[in-house]
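>>> Got a predicted structure here, sequence first:
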Amino acid sequence: MTNQALTQTTVAHVVTIELSGMLTVEDVRDFTRRINAALKQHDRIGIVVDVTQWSDMTADAITADVKAEFAMLPKLRRIPRIAILSNKQWYNAVVGWFSPMLFTTDVKVFDPSRAAAKQEAIAFASDIDGTANAPKQEPSIVLIPTDRDDLVAFEYHGHIRSEDLDVALVPLKERMDRNDQIDLLVRMDHFSGFDPSIMFKGGLLSLKMAALKKLRRYAIVGASDWMSGMAKMFDPLVGIEMKTFDVDQEDEAWTWISQSNGPSKTVST
């Protein structure tokens, strides 16, 4: 199988890859090296992948590709656009299903039967500054002041970004360090998911494990139906009192969280 660049372009921040025949481990390693090399040279890049002539991949290549995909998750924020040239219906369907989950990356499939498809794909992938002049984004996590040291409250806005995560993690850890148990209230404001890189945030897993031992009551305001279902399912399993509230029930949520059996302290200043 060959793994080679498309017709050379003058767009330095775009990695162009053409796959054909049988994909091997060496091919996976080759295009992974090329992507990583481009990320070292540029803050953000675009990628064009032509799979028109690709037919299959070896078992070892599948394993290597899965590992490469997971390793690339923390870097996806630096790859805002991926263009794919494909005439394979099953492949296009898979891309269509997965692409909405890549909140920081816009993926678009182009029909290679069109004469201008390759140039359109390159133009799409190269346009990584489409939001450069957009208004400054609101913080995705905001700390809500409380009058109890053993009560932490946050508001989540839309898509949770990795760079905002410390707004929640730092005060949560501090309160857990100072108290035997704490209560938590989270207000959801049009929550739409989170950056994949959050899963690789250092110390996050250990903090979650510690929270399972420290959390007493957990209130979620504005939870979606699936969140409410998950809360009901895990409530008896984790030993935490969890309750969800509609947006117009926020007063009830604060009342419920204030009726926790734990001690009430004034936040130290």
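Perfect, I can see it now.

>>> Only C-alpha atoms from now on, for both contacts and neighbour counts.
Noted.

>>> All the helices of the stretch 51-200 of the chain, in order from the start?
In the stretch 51-200 of the chain, the segments counted as helices under DSSP state H, counting those that start in this stretch are 59-72, 89-98, 117-126, 166-178.

>>> Could you dump these into a markdown table with mean neighbour count and distance to Glu18 added?
Formatted as a markdown table, those follow (neighbours: other Cα atoms under 10 Å; distance: least, Cα to Cα, whole Å):
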| stretch | mean neighbour count | distance to Glu18 |
| --- | --- | --- |
| helix 59-72 | 14 | 16 |
| helix 89-98 | 12 | 15 |
| helix 117-126 | 20 | 11 |
| helix 166-178 | 15 | 40 |
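
>>> okay if I get the ones you listed as JSON lines plus distance to Val238?
What follows is the helices of the stretch 51-200 of the chain, written out as JSON lines (distance: least, Cα to Cα, whole Å):
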{"stretch": "helix 59-72", "distance to Val238": "28"}
{"stretch": "helix 89-98", "distance to Val238": "31"}
{"stretch": "helix 117-126", "distance to Val238": "45"}
{"stretch": "helix 166-178", "distance to Val238": "17"}
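
>>> Any idea which of those helices gets closest to Met227?
When the helices of the stretch 51-200 of the chain are compared by Cα to Cα, helix 166-178 sits nearest Met227, at 19.0 Å.

>>> circling back to that earlier point, relative to Gln259, tell me which of the helices of the stretch 51-200 of the chain wins on proximity.
With Cα to Cα as the measure, helix 166-178 is the member of the helices of the stretch 51-200 of the chain nearest Gln259 (18.5 Å).

>>> Can you give the distance of the closest one from its chain's centre?
Relative to its chain's centre, helix 166-178 lies at 22 Å (Cα atoms, centre = their mean, to the nearest Å).

>>> what's the longest helix in this protein?
Longest helix of the chain, by residue count under DSSP state H: helix 25-41.

>>> before we move on, back to that, figure out which of the helices of the stretch 51-200 of the chain is closest to Val14.
helix 117-126 (5.9 Å).

>>> Show me how far the closest one is from its chain's centre.
Helix 117-126 has its C-alpha centroid displaced from the chain centroid by 25 Å (Cα atoms, centre = their mean).

>>> okay, pairing it with this:
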Amino acid sequence: MNFLEDVPVVRRIDTNRDDLFAVELVGHVRAPDVENLFGLFEAACAQHSRIDVLVRLVDHDGVDWADIAADTLKQGSAEAANHVGRCALIGESSWSNRMQGWLAAPSTVEIRHFPATGEADAWAWLDAHEKPADV
């Protein structure tokens, strides 16, 4: 086993806003990673009636959509429709298009895609910033 296989795919991003759920997705996203992501997302929704979301893709090389349980996707979509106001997707546009389709079905979520070079614009759109990591 390669030690890099143990690196978490889903990483929380600390921000200046309690009501902003921000994550970084690194590499290939498998079904267990999506389960982890949705668990974190549900916790954020439980803490706030309305939240904004920021998803940053890094070295993205695909999502195992076919391996993700239909109930998981349905429940995540319902949570998003009930709790998310704005969603900023940063990175590869083909993945963002799939996410936009999943999030937008019947909801009022305002979704914008930003290329990796436009990340500062995504943060500004959400009126937020990333907190520096404690070292």
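On my side now, so go ahead. The structure presented is a predicted model; accordingly, all values stated were derived computationally and were not measured.

>>> rewinding a little: show me what counts as buried in the longest helix of structure 1.
Val25, Asp27, Val28, Phe31, Thr32, Ile35, Ala38, Leu39 (16 or more other Cα atoms under 10 Å).

>>> which residues of structure 2 fall in strands?
Secondary structure of structure 2 (DSSP state E): strands at 10-12, 20-26, 51-58, 84-90, 110-114.

>>> so where in structure 1 does the fourth one end up aligned?
Matched against structure 1 by TM-score structural alignment, strand 84-90 of structure 2 falls on residues 215-221.

>>> Just the residues contacting that stretch, thanks.
Applying Cα atoms under 8 Å, 6 or more residues apart in numbering, the contact partners of stretch 215-221 of structure 1 are 181-188, 240-247, 249-250, 253, 257, 260.

>>> Now that stretch on structure 2. Mean distance?
Following the fit onto structure 2, the mean deviation recorded for stretch 215-221 of structure 1 is 0.4 Å by mean Cα distance after the TM-score superposition for structure 1.

>>> Buried ones among the contacts of stretch 215-221 of structure 1?
Buried residues within the contacts of stretch 215-221 of structure 1, counting neighbours by 16+ other Cα under 10 Å: 181-188, 240-246, 250, 253, 257.

>>> Check the spacing between the aligned residue in structure 2 for Asp177 of structure 1 and Val109 of structure 2 real quick.
Aligned against structure 2 by TM-score structural alignment, Asp177 of structure 1 finds its counterpart in Ala46. When distance is defined by Cα to Cα, to the nearest Å, Ala46 of structure 2 is 18 Å away from Val109 of structure 2.

>>> Likewise for Leu54 of structure 2?
12 Å.

>>> Provide a list of residues in contact with the nearest residue to Leu215 of structure 1 once chain neighbours are set aside.
Spatially, and ignoring its direct neighbours in sequence, Leu215 of structure 1 is nearest to Ile182 (5.2 Å; Cα to Cα, 6 or more residues apart in numbering). Contact analysis of Ile182 of structure 1 by Cα under 8 Å, 6+ apart lists Asp150, Leu151, Val152, Arg175, Met176, Lys214, Leu215, Arg216, Arg217, Gly262.

>>> What is the nearest of these to Val142 of structure 1?
Val142 of structure 1 lies nearest to Val152 out of these, by Cα to Cα, at 11.3 Å.

>>> Which residue of structure 2 sits opposite that closest one in the alignment?
Matched to structure 2 by TM-score structural alignment, Val152 of structure 1 sits across from Phe21.

>>> Identify the residues contacting that match.
Neighbouring residues of Phe21 of structure 2 by Cα under 8 Å, 6+ apart: Ile13, Phe41, Ala44, Ile51, Asp52, Val53, Leu54.

>>> hmm, which two among those are most spread apart?
Ile13 and Ile51 (14.5 Å).

>>> Quick one: residues contacting the spatially most central residue of structure 2.
Central residue of structure 2 (Cα atoms, centre = their mean): Val55, 3.6 Å from the mean position. By Cα under 8 Å, 6+ apart, the contact set of Val55 of structure 2 is Ala22, Val23, Glu24, Leu25, Cys87, Ala88, Leu89, Ile90.

>>> rerun at 6 Å
Residues near Val55 of structure 2 by Cα atoms under 6 Å, 6 or more residues apart in numbering: Ala22, Val23, Glu24, Leu89.

>>> Output these in a markdown table, with distance to Asp64 of structure 2 appended to each entry.
Shown next, in a markdown table, are those (distance: Cα to Cα, whole Å):
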| residue | distance to Asp64 of structure 2 |
| --- | --- |
| Ala22 | 21 |
| Val23 | 18 |
| Glu24 | 17 |
| Leu89 | 18 |
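
>>> Highest neighbour count among those?
Highest neighbour count within the contacts of Val55 of structure 2: Leu89, with 25 neighbours (other Cα atoms under 10 Å).

>>> How much space separates that one from Ala70 of structure 2?
Leu89 of structure 2 is 22 Å from Ala70 of structure 2, by Cα to Cα.

>>> counterpart of Val109 of structure 1 in structure 2?
With TM-score structural alignment as the matching criterion, Val109 of structure 1 is left without a partner in structure 2.
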